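*Asks:* Below are the sequence and a predicted model; questions follow.
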Amino acid sequence: MPTPSEHTRLSLEQRLGEHARTAWPQLKQLHVHHRGAFAYVQGELVDGELVKLMRLRYGGTASRWGFALYYASGDRYEDALLPTGSPTGTPEDALDCACWLHLTAPDI
């Protein structure tokens, strides 16, 4: 599995941060942690609470990443499809999907 370069990791963080600022006002900021081919994304809410959102998997290109949602019920990440039906997509599409689930879905 390829590992993203430092430039790609920084670019990912910048892209996600910019998108979060414009599309998700509930988020104060994003925290992205890298481990090998994976990027783990947490959102910091305006009240300071940290929410695990998703994991992205680098596949060799900075424009398309594998996507996994975080499930608090099992404290795990699980590969998921984006609303497009694809298991890979842009980081922004993945963030929108994860935020829609974690920040706007009603509590069940």
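*Replies:* Done, it's in.

*Asks:* contacts, neighbours, all on C-alpha from now
*Replies:* Will do.

*Asks:* So Thr8: helix, strand or coil?
*Replies:* Reduced to three states with DSSP: H, G, I helix; E, B strand; the rest coil, the structure at Thr8 is helix.

*Asks:* go on, the one 4 residues further on?
*Replies:* Under the three-state scheme (three-state DSSP), the conformation of Leu12 reads as helix.

*Asks:* got another, please set it beside the one above:
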Amino acid sequence: MPTPTEYVRLSLEQQLLEHADTAWPQLAALHIRHRGAFAYVEGRLPGGDTVKLIRLRYLGTASRWGFAPYSAAGARYEDALLPSGSPSGSPAEALDCVCRLHLTALGI
């Protein structure tokens, strides 16, 4: 499994942060951590609570990442399909998908 370079990791973070600022003002902040081929994304809510959102898997290109939303019921990340029907997509597509799920469920 390929691992992203520092440039790719920083690019991912910038893409996600910029997209969250414009598309998801309900989030006060995003926290992104990297481990090997994975990027774990958490959202901070205005009240200070943190919610686990997604695990992205680097597939060898900065524009398409594997998608695994966090399942609170299973307390783990589970590979899934994006609304497009694909198991991978852009970081923005992945963030939009999980924010629709998580923020709607939280009533935000």
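*Replies:* Yep, it's here. Every value quoted in this text rests on a predicted model; they were computed, and no experiment measured them.

*Asks:* quick one, helices of structure 1?
*Replies:* 6-23, 91-99 (DSSP state H).

*Asks:* tell me the contacts of the most far-flung residue of structure 2 relative to its centre?
*Replies:* Distance from the C-alpha centroid of structure 2, by Cα atoms, centre = their mean, peaks at Gly47 (20.2 Å). Residues counted as contacts of Gly47 of structure 2 (Cα atoms under 8 Å, 6 or more residues apart in numbering): none.

*Asks:* same question, Ser63 of structure 1
*Replies:* Gly89, Thr90, Pro91.

*Asks:* and of these, the nearest to Val51 of structure 1?
*Replies:* Checking the contacts of Ser63 of structure 1 against Val51 of structure 1 by Cα to Cα gives Pro91 as the nearest, at 17.3 Å.

*Asks:* neighbours of that closest one, just the number please.
*Replies:* The number of residues packed near Pro91 of structure 1 is 21, by other Cα atoms under 10 Å.

*Asks:* go on, Leu106 of structure 2?
*Replies:* Neighbour tally, Leu106 of structure 2, other Cα under 10 Å: 7.

*Asks:* Same check on Ala72 of structure 1?
*Replies:* 12.

*Asks:* now do Glu78 of structure 2
*Replies:* 14.

*Asks:* Run through the residues that contact it.
*Replies:* Ala68, Pro69, Tyr70, Ser71.

*Asks:* what are the ranges of the strands in structure 2?
*Replies:* Using DSSP state E, the strands assigned to structure 2 run over residues 29-35, 38-44, 50-61, 64-71, 76-77, 88-89.

*Asks:* Contacts for the last one, please.
*Replies:* Translated: strand 88-89 of structure 2. In contact with strand 88-89 of structure 2 (Cα under 8 Å, 6+ apart) are residues Ser63, Arg64, Trp65, Gly66, Phe67, Leu81, Leu82.

*Asks:* And the first one, how far from Leu56 of structure 2?
*Replies:* With distances taken as Cα to Cα, to the nearest Å, Ser63 of structure 2 is found 11 Å from Leu56 of structure 2.

*Asks:* Give the residues shared as contacts by those two.
*Replies:* Between them, Ser63 of structure 2 and Leu56 share the contacting residues Pro91, judged by Cα under 8 Å, 6+ apart.

*Asks:* Just give me the match in structure 2 for Leu50 of structure 1.
*Replies:* Aligned by TM-score structural alignment, Leu50 of structure 1 pairs with Thr50 of structure 2.
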